[in-house]
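Student: model the following, please.
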Amino acid sequence: MLDKPVINKSLPINTKDRPTQLLSLPEVHSTIEVPEGAGFWKKMMAFTGPGLMVAVGYIDPGNWATDIEGGSRFGYTLLSVILISNLFAMLLQHLALKLGIATGRDLAQACRDYYSRPVSLVLWVLSEIAIAATDLAEVIGSAIALNLLFGLPLPAGVVFTAFDVLIVLYFQQKGFRIIESIVAGLMGTILLCFLYEMIVAQPSIAAMASGLLPRKEIVSNPGMLYIAIGILGATVMPHNLYLHSSIVQTRAFKRDETGKRSAIKFATIDSTVSLAIAFFINGSILVLAATAFHKNGHFEIADITDAYHLLDPVLGVSLASIFFALALLASGQSSTLTGTLAGQIVMEGFLNIRLKPWLRRLITRGIAILPALIVSYLFGEKGTADLLVLSQVVLSLQLSFAVVPLVFFTSKRSLMGSFANSRAITFFSWLVSLIIIGLNGYLLFNTLFR
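Tutor: Predicted coordinates for the structure are as follows:
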């Protein structure tokens, strides 16, 4: 079994309400044994899973619109922005998993330990807003996919997404490894769909390689800069930082310094490889748009539905649009699973309140369904596309309130001990944080006032 978390006595606040056991994932928490004395690959398999669950948040439907618009308008140029965004994500997710493994506390619990009650409540509210915005993107993405695949009207598709709560609750009772396997299967479906799209589209290898190199025009061209910031803003998800810091604790390993150091190494490999897969998928969406649309003179494709309808005639392959919509549906459903867990982690970590999973899920999904249903009924496809963009703006606004505490805690030697960030990691972490905060602030300002 997992040891009780080690609480650092130097943390000054809220010692009276600290829990005596891991609160995160109470309904699905099944310890996954890490074999001692095993070889590299056996240990790697034991630690594989949390990275994939985090990675699906980087390919949720909210990313699709920015990637499609970037590819259709500017070709392969913004591929470098997707690469840089993923490198930022790899660093931040490493910090999140390190916090969880080194301290036995997830990010929400660490915030409750360190900050005053009013500050913790504010951070909790902001986290809930971010999770609701994420769920909104999943609802809209799934509804659009159901409309494209089966002709289901958008309002009906939005209502239909309410039933995925039953699926989530069913598999939560089967154990955490089952949920990881489902997410891995959905991730594999998305990956295979875009491998097919890349084979059919036959993009230019030289152009893709060139697009991976940052260009000065990304900053000098206002239109390109705006989309580049949108891609960055849609990439790093605040709820993923809370999620990752908790689910890495589902592995049972020796909790001495050597054991923790080994766990951080394997968890980092899991996270980095998974995010590399997410980079391939996000990059594929942009490359597909660049090859199918930009190359053929369709420069204004920013809508998922328009992209779906244009794929077959442009590429001349009847299955291209079907695989595109199937990947979108898998993206929405995989993000639903991880969003549910993140919601439980955030509420229990900040408030030390445990709700029944079905009640927690119904509340979150209800908040997301209501605006999506109203907008889809009154304004149709255009309205839902705009609402999808708005959900990403809301996420951008919330991001700094998760990133700053994460970097602060992992740089604090009194909390992390020998696992505290080195000076170099601290410098780059704060630099990345400032860049993300600045660019997301710029995106928000321009979205509201331009």
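Student: C-alpha only now, for contacts and for neighbours.
Tutor: Will do.
Student: what helices or strands is the helix or strand harbouring Asp67 leaning on?
Tutor: If you go by DSSP states H and E, Asp67 is part of helix 61-74. For helix 61-74, the helices and strands in contact under the criterion 3 or more C-alpha pairs under 8 Å, 6 or more residues apart in numbering; DSSP states H and E are helix 117-150, helix 222-235, helix 257-292, helix 304-315, helix 320-351, helix 357-410.
Student: winner for burial among those?
Tutor: With neighbours defined as mean count of other C-alpha atoms under 10 Å, those peak in mean count at helix 320-351, which reaches a mean of 24.
Student: now that helix against helix 357-410, angle please.
Tutor: Between the axis of helix 320-351 and that of helix 357-410 there is an angle of 80 degrees, by axes from the mean of the first three to the mean of the last three C-alpha atoms, to 10 degrees.
Student: need the helices and strands packed on helix 61-74 in JSON lines (columns: distance to Val81).
Tutor: Putting the helices and strands packed on helix 61-74 into JSON lines (distance: least, C-alpha to C-alpha, whole Å) gives the following:
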{"stretch": "helix 117-150", "distance to Val81": "21"}
{"stretch": "helix 222-235", "distance to Val81": "6"}
{"stretch": "helix 257-292", "distance to Val81": "10"}
{"stretch": "helix 304-315", "distance to Val81": "20"}
{"stretch": "helix 320-351", "distance to Val81": "21"}
{"stretch": "helix 357-410", "distance to Val81": "16"}
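Student: one more, please, to line up against the first structure:
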Amino acid sequence: MPPLTEPAPAVPAPTRSDGHRSITVPDGASFWRRLFAFAGPGYLIAVGYMDPGNWATDLAGGSAYGYTLLSVVLLSNLMAMVLQALSARLGIAGGLDLAQACRDRYPRPVALMLWLLCEIAIIACDLAEVLGTAIALKLLFGMPLVWGVCVTGLDVFLILALQRYGFRKLEAFVVALLLVIAGSFVFELALAKPDWSAAAAGLVPSGRILRDPAMLYIAIGIMGATVMPHNLYLHSSIVQTRAWREDDAGRAQAIRMATIDSTIALGLAFFINAAILMLAAATFHVAGHTGVAEIDEAYRLLTPLLGGAAASIVFAVALLASGQNSTVTGTLAGQIVMEGFLHLRIPVWLRRMVTRGLAIVPAIAVVAGTGDAGATKLLILSQVVLSLQLPFAVFPLIQFVGDRDLMGRFAIGPGLRVLAWSIAAAIFLLNAVLVYGLL
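Tutor: As a prediction, the model looks like this:
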């Protein structure tokens, strides 16, 4: 990554989030009241870690390899917890979101390249949301997949309606849908009765993952679906919706509370991702259905294998909730990235329609050309694309939070710096192995 330019002025640039410092943090209140005031951004971030792209990769991994790839889900979530904590630290102590920091502290050609790569990642994520929502509409209402893809263009009106009621209401809507998803998988696991000892063994990494190209492809897809590049931009901005005390003690408290918030929320994301993979392992893999990689195929098999029609319906409802939740956070991330990198503010509906249009066109082309079978393959490919974009968000983030000119006393120390760069190196290495295998 090119060296930083001259340090930006000490006065932090305002975040582009409409809810900037709009939520009061009670000074001197109890720990739990302060934590409640900070709770919210972590759950918006967690949405990206359980979107429809995760469903495709987790279902493919669980049906093909049983519980083996649970270790990848666990490691991906642990990496995500570290990276999201660093993202929150940048927003709180540096006063900039990641897009603004890249614009202010890199040469313009480098910043523009990073912006284009981030936009590609957002389109890939939106592609997963489009396909996931369309598949859910097909499963629940029998809507043809092509029509379902077209209907997802109306999601922009949901975003506009939610944003009218303020940022806190938006967070409440997202948390409510997360609870629907979590409750759905508690129900599914109760029916599936997974092998808990085999699941525990699956949490231990296996060298087979690196030796088997097909397994590695799915593993990197899981990582790409779990650690989302645009979430690093999003978190560094929306954490600034909290009005913490503007001194070192207030910033230290804000960093601690934001880290707790995101860690708890990502713990919930780990449960849901693990539950999807375990459901596939316990239901499909043990029954010999090792090729189940399509969401609609999983839907059809759940009822006969688990012995209840409710299993399939609950699965589809959770998928629909997942797609709608991801739509909300994808829109916010798109706004923040464009405004941060380009200093350009455009209407939410226009930004949303452009992004969704760029996702809908390839989705319609694939579904029309290959039929429903191509949808899940495109879902998995979108997650691999996200994984390939990840280093271009992670490297700048680690560089910024270690920069004392920007972060002051809140710059990360040697221990955390080694951990963060080790995570970045692991991501880069896995992506290099993937590209080599594809070539």
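Student: follow-up on the earlier one: out of the helices and strands packed on helix 61-74 of the first structure, nearest to Gln21 of the first structure?
Tutor: Each of these was checked against Gln21 of the first structure via C-alpha to C-alpha, and the shortest separation belongs to helix 320-351, namely 11.6 Å.
Student: so where is that closest one in the second structure?
Tutor: With TM-score structural alignment applied, helix 320-351 of the first structure matches the range 311-342 in the second structure.
Student: same question for stretch 372-389 of the first structure.
Tutor: Residues 363-380 of the second structure are where stretch 372-389 of the first structure aligns, with TM-score structural alignment as the criterion.
Student: what comes into contact with the matching stretch?
Tutor: Where contact means C-alpha atoms under 8 Å, 6 or more residues apart in numbering, the residues beyond stretch 363-380 of the second structure that reach it are 52-53, 56-57, 127-128, 130-131, 145-146, 149, 218, 221, 293-295.
Student: same for the helix or strand following the helix holding Asp67 of the first structure, what does it pack against?
Tutor: Beyond helix 61-74 of the first structure in the direction of the C-terminus, DSSP H and E gives the next helix or strand as helix 79-103. Of the remaining helices and strands, those touching helix 79-103 of the first structure by 3+ C-alpha pairs under 8 Å, 6+ apart are helix 107-114, helix 205-211, helix 222-235, helix 238-247, helix 257-292, helix 357-410, helix 413-416, helix 423-449.
Student: of these, which is nearest Ala330 of the first structure?
Tutor: Set against Ala330 of the first structure and scored by C-alpha to C-alpha, these come closest in helix 257-292, at 12.5 Å.
Student: surely Leu152 of the first structure is in contact with Ser142?
Tutor: No: taking C-alpha atoms under 8 Å as the definition, Leu152 of the first structure is not a contact partner of Ser142, at 11.0 Å.
Student: circling back to that earlier point, which residues of the second structure does the helix holding Asp67 of the first structure align to?
Tutor: Counterpart in the second structure of helix 61-74 of the first structure, with TM-score structural alignment as the criterion, is residues 52-65.
Student: give me the mean distance between the matching stretch and the first structure.
Tutor: Between stretch 52-65 of the second structure and its aligned stretch in the first structure, the superposed structures give an average distance of 1.1 Å (mean C-alpha distance after the TM-score superposition for the first structure).
Student: now that stretch: how far from the chain's centre is it?
Tutor: Chain-centre distance of stretch 52-65 of the second structure: 16 Å, with C-alpha atoms, centre = their mean, to the nearest Å.
Student: then stretch 407-427 of the second structure?
Tutor: Counting by C-alpha atoms, centre = their mean, stretch 407-427 of the second structure is centred 21 Å from the centre of its parent chain.
Student: repeat that for stretch 217-231 of the second structure.
Tutor: A distance of 8 Å separates the C-alpha centroid of stretch 217-231 of the second structure from that of its chain, computed with C-alpha atoms, centre = their mean.
Student: cool, stretch 402-417 of the second structure as well?
Tutor: Taking the mean C-alpha point of stretch 402-417 of the second structure and that of its whole chain, the gap between them comes to 25 Å (C-alpha atoms, centre = their mean).
Student: same question, stretch 84-103 of the first structure
Tutor: With C-alpha atoms, centre = their mean, you get 12 Å for stretch 84-103 of the first structure.
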